[in-house]
Structures are given as structure tokens and as C-alpha cells.
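Student: what's the 3D shape of this:
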Amino acid sequence: MIHVELYGGKGLFGGREQPLEASVIRCDKYKSCSYYENNQCLKVRSIGGSTCRFGEEDTVRGYTSKAKKYHQFKRSWKEHEQYRKLGKPSAKLGHIDNFVVFPYPYIHIKEQEDGEIKISDPLMFSDKTAFIPWERFTPELIHRICTFRPEAVMGGEIMEYRKKIVPML
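Tutor: Below you'll find the predicted structure:
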């Protein structure tokens, strides 16, 4: 267990109260993870963020504030040694085990069955995080990534990729 966070409860804008939930993240690759070294994890929940293929997230369903066990449930998770230990990383290159993590938008990178790395325009609802085997992350692949020109759905090049994403590499 590497991280615990609580979600739910009373909403900011009113509405029906949601039962408190404890999100528990477990991972056996944390010792070889550059994100974990910086007290971050791709599995930490965020809106529209990247996610990780390693590790598992379990949700322990709790109670609303009207239940007798609510305060006990909340206190037990808040006192856990891993409570809010990790944050969500910004979009940056990383490594986990023998993979380079490429969490940038506007590009879809996938390893084919024959081992070739295919670069294409992003799919509409695909995860933007690519896990590239370390031995395939070569200068030639980096050159292909930097010179790639993604196309928008309505046509034309997505200029933000060349102006913001490529310099981050």
C-alpha cells in the first residue's frame, strides 16, 4: 500500500451527500518508479489525468455523515501512515521498471506485436499515456516523436504539440 485518499462527502455546490470512500493504491513497482521517488503516482485520481498500467486502486466504500460509523471510518483512514502521501505528477517523462512513461497529449504511441513502435494522431477517447519499453526508446524514436505533426479532427496541424510538448522533452 503506497497511498490512501478520501473522496466523497458533502458537495461544494450542495446536492446529495455522497458516502465517503477511501481510495487505496497498491503497487509492487514503486521501488523502480521515478514518480514515486518524487512522492507522486500516476494512479492518484485526477480529472482527465494520466493513469498507470501498474499497481491497483481499490475503493473502500464508507458512510455518509449521518451514519454512526462515519467518524470512525474517516478517522481510521486519515490516521493511516500512507494517507495523502503521494501527489499527482505534472505531465513529464518518467520511468517505471523497464518502461519509459510518455504522458503527453496530441500523440498516440503504441508498440505493435512485432515490436515496432507506431506513432499516430491521438484517438478520441484513448489514454494519452504510453509505456514504451526501455530498449525501444532510441534516438531514432525520439527523433520521430519530435518531428511528428499531429492533425486535428477538423483538419490542420495541432501547433501546440510542436510549441509546448516537444520542448518539454
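Student: Could you use CA atoms for every contact and neighbour count after this?
Tutor: Will do.
Student: How about residues contacting the biggest strand by length in the chain?
Tutor: The longest strand of the chain (DSSP state E) is strand 18-26. Contact with strand 18-26 is made by 1-11, 43-44, 55-65, 70, 74, 77, as judged by C-alpha atoms under 8 Å, 6 or more residues apart in numbering.
Student: repeat for stretch 146-165
Tutor: Against stretch 146-165 from outside (C-alpha under 8 Å, 6+ apart): Y104, P105, Y106, I107, I119, S120, D121, P122, V166.
Student: from the chain's centre, how far out does it sit?
Tutor: 22 Å (C-alpha atoms, centre = their mean, to the nearest Å).
Student: still on that earlier bit, buried residues in the helix or strand following the longest strand of the chain?
Tutor: Next along the chain after strand 18-26, taking DSSP states H and E as the criterion, comes helix 34-37. Going by neighbour count (16 or more other C-alpha atoms under 10 Å), the buried part of helix 34-37 is S34, Y35, Y36.
Student: repeat for stretch 86-99
Tutor: Counting neighbours by 16+ other C-alpha under 10 Å, stretch 86-99 gives L86, G87, K88, P89, A91, H95, I96, F99 as buried.
Student: Was I right to think K92 contacts P105?
Tutor: No: between K92 and P105 there is no contact under C-alpha atoms under 8 Å: 11.0 Å.
Student: hmm, back to that, mind checking which of the contacts of strand 18-26 are in helices?
Tutor: Residues of those located in helices (DSSP state H): Y70, K74, W77.
Student: any idea which of those has the most stuff around it?
Tutor: Most neighbours among the ones in helices among the contacts of strand 18-26, by other C-alpha atoms under 10 Å: W77, with 19 neighbours.
Student: Next, the second sequence, to be compared with the first:
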Amino acid sequence: MVNDIKIKIKQNSIIEEVKDISNYIPINFTYYDPRNSLFKAGRRDRERVTVYTCNNSENCDACKRNKCAMLNGLYAHSCSYGQIKREEGYTKAARRCGDLIRKRKDEYGDVAYSKGDLKFLCYIGDYVFLPLPHLINYSNSIREKNFFKGDGDIIRKENFTPEFIVELIKYRPRAMMGGEITSYQREEIPKFCSQLKRYMPDIFDKVKMIYPEIEDRIKDIDYKDKEAKVVTLLPGKVKLSTKILEWDGSVIKAEGNQLTFWGLTKEPVVITPDENTYVQIIDSAMVTEDTEFKDE
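Tutor: Sure thing, here's the model as predicted:
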């Protein structure tokens, strides 16, 4: 590599043993080009690329839904199965600025920006990702730091017991200066219980046996107007833009006058959605354990 290119590599590991990188495959690629930045870039700003690799993508519920824990946080999030490689290339002022980005696009362009940050409860190999804040804090952490892996929201699968889940539900984190962080109980726990029921129904049933009150935490949840992938919803009415259309489980049905930009009247129109077609939910009963929400 030419002398002007500086390479920085961060091993994003939360396990103790040395990793064999030969088993890692690229799952996501991002880059920063100072020449095309939305914000004003200085002449000394360098092009940057980041490659995320994983050795367990086939056994990761997050990766299967195009999400990744390593994308959480401002700088990076730890994952037992992942590594992050960062590189810096030429400055904006250099004539060859962009060389590094072009080279890495040739190598990893097929996974460019293919993953999003992780916001839902899921299994990651032998671990569980908990989408809950404040579990480690300055006042009353739910467990010692070494109970968690890395950033305080991943635990070993064997520790994700019904009893511990009840602790999570009852937990009331406190702020550093005193006082309860009320958003945890008001907002986070109903969402967590809902995800537990949808994504891990067997675990939910076990929790319900020792803590029937868990049903009370989700009874008021309403999915109306939330955006979700239409192909993950049961048939029913959905909203696309401002129009109420019919989803039959295979296609979205409409009348021509609902799509005025075509200049039609009552002609039947059929829209075949793809994996990334999002609609607004009209009826919460359309939601299943497979439903994928845009904000998750």
C-alpha cells in the first residue's frame, strides 16, 4: 500500500481467545468521502472506510434481518463473533483522494451499507442481545459489569432465564444524582415484553408461568400507524403514503384513482412488494412474531 495511506485496525472482540480471521466474512462496508461530505470538510480530512466481518452470521438472528450489534453506538459496539477493520486513505487535498474507497468498493461493494443498527431482542449465537438501557449505571446496576459481555447489553444465553427476565421487568434504574429513570418502566419494558412474546414465544410462556403480570405490560401496546415490512404482516388493510389499500398476503391491491399520478379511475391495480416495502399498520392483529418494524 502506498505510503500516504494509514491503516488503523480495531479488533472488536469480547471473548478472550485469539480469533482465527480466516473464518470471517464481510457483512457490511461503510465509507466517508471528504469530497462529497454533507458537512464542510477540511483539506486535511482523510477518506475512511470501515469493513465489518463476522464468523457466525448464519447463527445470528440480527444478521438474518440485516442488522448488526457492531453498528450500535457512536464508535462501535462489541460482538463476540465480529471484527471491525478501519482504514484511512488520502486527504481531501490529495490528487489521489478516493483511491482507497474505490479499491474497497471493488472488494466489498456487494455489502455496502447492507446492515443497520440492532434495536430488538435476539439471539446472537451463544448470546442474547438485550435492547434495554441503564442496566449498568452509577447507582443500582442490575448486575456486576462482568455479568455482561462488552457494552452491557449482551449476556450469555444460559443467563437469560425466566427469573432474570422477571428481574429485568421489575428493575427500576436510578440516575446518578438520585431519582428513578422512569422511561425504563414506562417505555422500554412494554416494548421489551412485546418483543419477547413475538420473537421468543417459548421463553415468554415460561416467564408467564412464574410472573403472569407480564401480560399486563403489553396489553396496551398498539401497533397502529407503525411502519413494518408488508411481507411480514398478516393480510388486511394497510396505509401506503396517505391511501388505505388491501394487502392479501401476496400483493397490495388498489384502485387506479388511489394512485392519481397515473391518471386512472377505478381500474384495479396490483402492487407486488419486495423485501423492503414498508407500510403503516392499520390493525394490530396483523402483527406476528415475524413482523419486522422499521424502527427496530
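Student: What's the TM-score once they're superposed?
Tutor: Here the superposed chains carry a TM-score of 0.78, computed using TM-score structural alignment, normalised by the length of structure 1; 156 aligned residues with a C-alpha RMSD of 2.7 Å.
Student: got TSV for the ones in helices among the contacts of strand 18-26 of structure 1, with distance to I145 of structure 1 too?
Tutor: Shown next, in TSV, are those (distance: C-alpha to C-alpha, whole Å):
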residue	distance to I145 of structure 1
Y70	50
K74	46
W77	43
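Student: Give me the buried subset of the contacts of stretch 146-165 of structure 1.
Tutor: The buried subset of the contacts of stretch 146-165 of structure 1 - by 16+ other C-alpha under 10 Å - is Y104, P105, Y106, I107, I119, D121, P122.
Student: if you look at those residues, which of them are in helices?
Tutor: Among these, no member falls in helices (DSSP H).
Student: Out of these, which sit inside strands?
Tutor: I119.
Student: Could you give the number of residues near the residue nearest to K197 of structure 2 when sequence neighbours are not counted?
Tutor: Using C-alpha to C-alpha, 6 or more residues apart in numbering and skipping the chain neighbours, the partner closest in space to K197 of structure 2 is F204 (5.3 Å). The burial count assigned to F204 of structure 2 is 21, neighbours taken as other C-alpha under 10 Å.
Student: who are the neighbours in contact with the residue of structure 1 most remote from its centre?
Tutor: Going by C-alpha atoms, centre = their mean, the residue of structure 1 most distant from its centre is K68, 34.8 Å out. For K68 of structure 1, no residue meets the contact criterion (C-alpha under 8 Å, 6+ apart).
Student: So it belongs to a helix, correct?
Tutor: No: under DSSP: H, G, I helix; E, B strand; the rest coil, K68 of structure 1 sits outside any helix and is assigned coil.
Student: Now check structure 2 for the residue matching it.
Tutor: In structure 2, the residue paired with K68 of structure 1 according to TM-score structural alignment is R95.
Student: now C146 of structure 1
Tutor: By TM-score structural alignment, C146 of structure 1 lines up with I169.
Student: Could you tell me the end-to-end distance of stretch 121-137 of structure 2?
Tutor: End-to-end distance for stretch 121-137 of structure 2: 20 Å, by C-alpha to C-alpha, to the nearest Å.
Student: what's next to it, contact-wise?
Tutor: 56, 59-62, 119-120, 141-145, 152-157, 160, 173-176, 184, 188-189, 192, 195-196, 199.
Student: Check stretch 35-42 of structure 1 too.
Tutor: By C-alpha under 8 Å, 6+ apart, stretch 35-42 of structure 1 touches Y30, K31, S50, T51, C52, K85, L86, G87, K88, P89, G94, H95.
Student: Ends of it, what's the gap?
Tutor: Stretch 35-42 of structure 1: ends 8 Å apart by C-alpha to C-alpha.
Student: what stretch of structure 2 lies opposite it in the alignment?
Tutor: Going by TM-score structural alignment: stretch 35-42 of structure 1 matches residues 62-69.
Student: residue contacts, Y63 of structure 1?
Tutor: P19, L20, E21, K69, Y70, F73.
Student: For these, which ones persist in structure 2?
Tutor: For the contacts of Y63 of structure 1, the aligned pairs still in contact in structure 2 (both residues aligned by TM-score structural alignment, their matches' C-alpha atoms under 8 Å) are P19, L20, K69, Y70, F73.
Student: thinking again about what came up before, pipe the buried residues of helix 34-37 of structure 1 into a markdown table and attach distance to E111 of structure 1 per row.
Tutor: A markdown table is the format used below for the buried residues of helix 34-37 of structure 1 (distance: C-alpha to C-alpha, whole Å):
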| residue | distance to E111 of structure 1 |
| --- | --- |
| S34 | 22 |
| Y35 | 22 |
| Y36 | 25 |
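Student: which one of those residues is nearest L141 of structure 1?
Tutor: S34 (21.0 Å; C-alpha to C-alpha).
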